[in-house]
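Q: Prediction below, plus the sequence it came from.
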Amino acid sequence: MKVQGITNNRNFWIAAAVIAFILILAGISRLNPGADPGPVSPSPPPEIPEEIRTGDNQEPVLNVYISETGETRPMPFEEYIKGVVAGEMDPKWDMEALAAQAIIARSFTLQKIQEKGGIPARNAHASTDIEEFQAYDAASITEQVSRAVDKTRGLVAVHNGEYIRGWFHAFAGPRTALADEGLGFEKNPPYIQIVKSPGGDVIPPEEDPWEASFNLEEVRNAVRKSAGKDPGQIKEFEIARKGPSGRVTQFRANDTLVPAPEFRIALGSTEMRSTLIEDMEVTGGNVVFRGTGFGHGVGMCQWGARAQAEQGRSAEEIVKYYYRNVEVVKIWD
């Protein structure tokens, strides 16, 4: 009987230890919600916005504002995307780069329509004016562009079942930007990341780096537009803050803080190509900027997409490189 009692006690304590260990693990799991929960089931694809929907798995039709003529006309979605790809990227580039641009252009368009109906001021879902929506150039649609769009027909990038904000730009320089630093966007979406971009391997040397010079009155006017305050005669102009990618997020003009993304647009985004400033000086009545990159730097770098396509990456791989934890799904046939 004595031996049996010892055995029972031992079994009891072993069982208690096992239960305690399980409870500890459960507690750790709750305290560490970032722990890998294992494979995650794909999210269901998002719905096609009701205002452009034509039926289950059917290609939508857009009302597109044609800025050149002032008319609005219906256009099949994929026809519109062909014009966007031809307008936004060199039609002679590699097929997979063009295909990646098609996926992102679809995602951008659908997200904008879902968010605010497209362009309510034009009573349209999209516009051919690059300042309002995306570039569009039907005259530049080539067989290569058509094939790139056709092979990705209906494919979009989604995150947690929602269309992504399909931001893209010409050239990131060595790395891309977060949305809050590159665009002044209030909250950075989780799928927007800073990644090294290989566009520098293929961009012509005459395109980058760049230099731009503006007289002090031009700078003052741009500060007034972007900061909403007249700084007075510019006596001091300097970089006040940079973001994690190295881009300037704030300048200081005298005692006025100036948001860099808005300041760049006010000065002229084709002259001041980027906020990735490597050197700046005030000299001879001018502010001279020297930098790298072209565009806001957020999302897909087009020159980087070209470089990756030439390295053999697929359109889907390119998209997933520039946007974190996204899925590429087909939402119409």
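A: Alright, I've got the coordinates.

Q: okay, CA-based contacts and neighbour counts for the rest of this
A: Will do.

Q: What distance do you get for residue 240 to residue 252?
A: Look at residue 240 and residue 252: by CA to CA, to the nearest Å, they are 6 Å apart.

Q: before we go on, here's another structure to hold up against the first:
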Amino acid sequence: MLCLSRLRFGLIVLLVAAILASAVSCRPGAQKKPAPTRFAKEPEISLYVNETGEKKKIKLEDYVAGVVAAEMEPTWPVNALAAQAILARTFTMENIQAGRVKKLHGTDASTSVEEFQAYDPSRITDNVRKAVQVTRGEVVTYNGKYIKAWFSACDGGISSSAKEGLAYTKTPTPYVKANVRDNCLSITTPENKQWTVRVPLAKVRAAVQKITGKDPGNISQAAIARKGPSGRAETIKLGNVTVGGPALRLALGSEVMRSTLLENIAVQGDQLVMTGRGFGHGVGMCQWGAHLMARQGKSPEEIVKFYYQNVSIDKLYP
């Protein structure tokens, strides 16, 4: 009787454990996260060479190496270059899936920065090749979909949301970490720590007309109308017309108005004078921040996840 009781007790315990396990596995949080389509081998993509009009086939990893070499200084630490490789590969796959260049040239990608991303195979070094190899096939996803793999040269010490830095609201981007402080100003170049630019008012007036379709007339005053959480100028008032900060930067030239992280804006004579810090939109990974973290021993994946939250880094192929 004692043995039979123990047997019954054991069966009950096993039954309860099975029920609990089943309940846990059915909970949404316990379900396996969705993942992107994987490939049996490294994909080959079609590339439109804008400089010559040539269309050619190229292995994805070779293409990524050319992008990393163009987008980041090849002499930088391998892990910084490797973080850039993960984002370049993600950007490539997300854009191929959207078919943006396919509509223009009938290819997966192009060598134009305006159409796709920078590409310069002449700058590829052993350092770049190593960075691409250690992250071979790795992409960043959120809920099984490729993220918008944004990055900028220097976020001025604090990152931005897509809405604030790019005025991007087309799709939700909850994976972008905003207001992250990365101490990049401690190692970046002097012109990124603080810059001043003087733009002729005639050029500013033409930019405002292009953006809004309104003529601001003779611009005698300028002010930041609204700042975002990271301190970036979301809107700027020029004369009697208000324009978006990101839109003004694009219209004036992204290397003229280096960022929207403005400290001061004013009209002086026949010029608009702006003082600010950083270089780029500040959304996603900061390259100088990646450089600093790589020097501190952070892995490529840790660097990426410093700037992107609740994401997975998936390996697409062997």
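A: Nice, I can see it. What you see is a predicted model, and the numbers here were worked out from it, not measured in a lab.

Q: Pick out whichever of residue 240 and residue 252 of structure 1 has more residues nearby.
A: residue 252 (18 against 15; other CA atoms under 10 Å).

Q: Okay, and that one sits in which element?
A: strand 248-253 (DSSP states H and E).

Q: Just list what that strand packs against, helices and strands only.
A: helix 179-182, strand 237-242, strand 256-259, helix 260-267 (3 or more CA pairs under 8 Å, 6 or more residues apart in numbering; DSSP states H and E).

Q: State the span of structure 2 onto which that strand is aligned.
A: Alignment of strand 248-253 of structure 1 against structure 2: residues 233-238, by TM-score structural alignment.

Q: mind checking how far the aligned residue in structure 1 for residue 155 of structure 2 is from residue 318 of structure 1?
A: Matched by TM-score structural alignment, residue 155 of structure 2 corresponds to residue 172 in structure 1. To residue 318 of structure 1, residue 172 of structure 1 is 14 Å away according to CA to CA.

Q: Just want to know which of the two has more residues nearby.
A: Between residue 172 of structure 1 and residue 318, residue 172 has the larger neighbour count (other CA under 10 Å), namely 30 against 24.

Q: Surely the more buried one touches residue 295?
A: Yes - the pair residue 172 of structure 1 and residue 295 passes the contact test of CA atoms under 8 Å, sitting 7.3 Å apart.

Q: Show me what residue 144 of structure 1 aligns to in structure 2.
A: With the correspondence set by TM-score structural alignment, residue 144 of structure 1 lines up against residue 127 in structure 2.

Q: next one: residue 96 of structure 1
A: The pairwise alignment with structure 2 assigns residue 96 of structure 1 to residue 79, based on TM-score structural alignment.

Q: Now do the SS call for its match.
A: helix (DSSP: H, G, I helix; E, B strand; the rest coil).

Q: My read is that it contacts residue 289, right?
A: No - counting by CA under 8 Å, residue 289 is not a contact partner of residue 79 of structure 2; they are 11.8 Å apart.

Q: show me where the stretch 201-333 of structure 1 has helices.
A: Under the criterion DSSP state H, counting those that start in this stretch, the stretch 201-333 of structure 1 contains helices at 216-227, 260-267, 302-310, 315-322.

Q: The last one vs helix 302-310, what angle?
A: Between helix 315-322 of structure 1 and helix 302-310, the angle comes out at 130 degrees (axes from the mean of the first three to the mean of the last three CA atoms, to 10 degrees).

Q: what's the matching range in structure 2 for helix 315-322 of structure 1?
A: Going by TM-score structural alignment, helix 315-322 of structure 1 sits over residues 300-307 in structure 2.

Q: what's the average distance of the matching stretch to structure 1?
A: Following superposition, stretch 300-307 of structure 2 is found to deviate from structure 1 by 0.4 Å on average (mean CA distance after the TM-score superposition for structure 1).

Q: Give me the contacts around that stretch.
A: Under the criterion CA atoms under 8 Å, 6 or more residues apart in numbering, residues 79-80, 82-83, 135, 176-178, 180, 284-285, 290, 293-294, 311, 313 lie in contact with stretch 300-307 of structure 2.

Q: Give the closest residue to residue 218 of structure 1 in space, chain neighbours not counted.
A: Sequence neighbours aside, residue 267 is the residue nearest to residue 218 of structure 1 in space, at 7.2 Å (criterion: CA to CA, 6 or more residues apart in numbering).
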